[in-house]
Structures are given as C-alpha cells and as structure tokens.
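[1] Sequence and predicted structure, then a few things I'm wondering about:
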Amino acid sequence: CMLLDVSNTGAKLEVEGTLDVLQAKEFFLVLSSTGLAYRRCELVWIDGTTAGVHFVTADGKKKPAAAKAAAAQSAT
C-alpha cells in the first residue's frame, strides 16, 4: 500500500489490488522498511482503492488530537 496522508490520529492509504486484507477491524501498519515505526490501526472507511484508518493507543482507545498535542508539548 502507499501512504497518501498521515496525521497524529490517522492515515489515508491507497491499496493496490484487493482491500480484503483491510477487512479486519484492527491491524498494524508498518511505516518503515526496518519495522521500527508502526501503528495499531482501526479501519474507518473504504472508497475504491483508498482507505482511512485511525491510530489506536495501547489501551485500545483512539487518542484525541488535542490530548496528543498537549502531551507532545509538555514533553518539550
């Protein structure tokens, strides 16, 4: 698949071929060739060969963008 857009809370993907692999409710998206950058994802929508996903936190809940931004700002 190709990463078309990414934010703190999710991503937009274009998948070549069938989207059957995305039919799982949750899956991992590997963002680097070394496998060191990855996100747990929840499928939100599919439109043709394009799909939208939300990133899921370790506790299984979607993290709001405002909370994530505040946490990042307080870490600096």
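    The structure has been received and is ready for your questions.
[2] alpha carbons only for contacts and neighbour counts from here, please
    Will do.
[3] Just the buried positions in the strand ranked longest in the chain, please.
    Ordering each strand of the chain by length in residues (DSSP state E) puts strand 38-47 first. For strand 38-47, the neighbour count (16 or more other Cα atoms under 10 Å) marks Arg39, Arg40, Cys41, Glu42, Leu43, Ile46 as buried.
[4] helix/strand/coil for Asp5?
    strand (DSSP: H, G, I helix; E, B strand; the rest coil).
[5] want to compare, so here's the second one:
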Amino acid sequence: MVRHFITDLDLTAEEQAEVIDLAIAMKKDRKAYAQALEGLVLGMIFEKSSTRTRVSFEAGMIQLGGQAIFLHSDSSQ
C-alpha cells in the first residue's frame, strides 16, 4: 500500500526513528546504497522556481543510482 509522506505527523514515532537510523546508515556507507534506486525515475514539477531543491533531488537520485526528470510547470499541459 502506498503511503504519502507530507509531514512528520504522517509517521509514527517508531517510523520516524527508523527513517533517521536509515539516513545515518546511508551516510556512513554510501557505497552500499549507491544502486538503491537503480531503474527508478523521479519526475518533478514545481509550481515555483526552486533551483536548490531541484538540484538537491537530482543529485540524490543520481547518488542512489536513479534518474530524475524535471518538467517546468508553465510548459506542461
């Protein structure tokens, strides 16, 4: 079942701790997670221009073996 993570209130305290623990593990051993998102594509559409956010997401996807696509909201139908 798909769950959407919008705010920290969408996770239990235990789930929040698991996310933090995983983030720490991933940061300590980047090579172990270098292909964690292989074969996956992140599509991004922002209502407002946000270069730092876009580049951060693109870099994260690449570092984890995935790909990112950015579409401008004003050029989408």
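    Alright, I've got the coordinates. A quick note: this is a predicted structure, and the numbers were derived from the prediction, not measured.
[6] Give me the TM-score for this pair.
    The TM-score (TM-score structural alignment, normalised by the length of structure 1) is 0.24; 42 aligned residues with a Cα RMSD of 4.9 Å.
[7] Now the element after the longest strand of structure 1, going C-ward?
    strand 50-55 (DSSP states H and E).
[8] just checking, what packs against that next one?
    Under the contact definition 3 or more Cα pairs under 8 Å, 6 or more residues apart in numbering; DSSP states H and E, strand 50-55 of structure 1 sits against strand 10-14, strand 38-47.
[9] orientation of it relative to strand 10-14 in degrees?
    150 degrees (axes from the mean of the first three to the mean of the last three Cα atoms, to 10 degrees).
[10] how much does strand 50-55 of structure 1 deviate in direction from strand 38-47?
    Using the same axes, to 10 degrees, strand 50-55 of structure 1 lies at 140 degrees relative to strand 38-47.
[11] and the following helix or strand past strand 50-55 of structure 1 with strand 10-14, angle?
    Counting by DSSP H and E, the next helix or strand C-terminal to strand 50-55 of structure 1 is helix 65-75. On the basis of the same axes, to 10 degrees, helix 65-75 of structure 1 is oriented at 120 degrees to strand 10-14.
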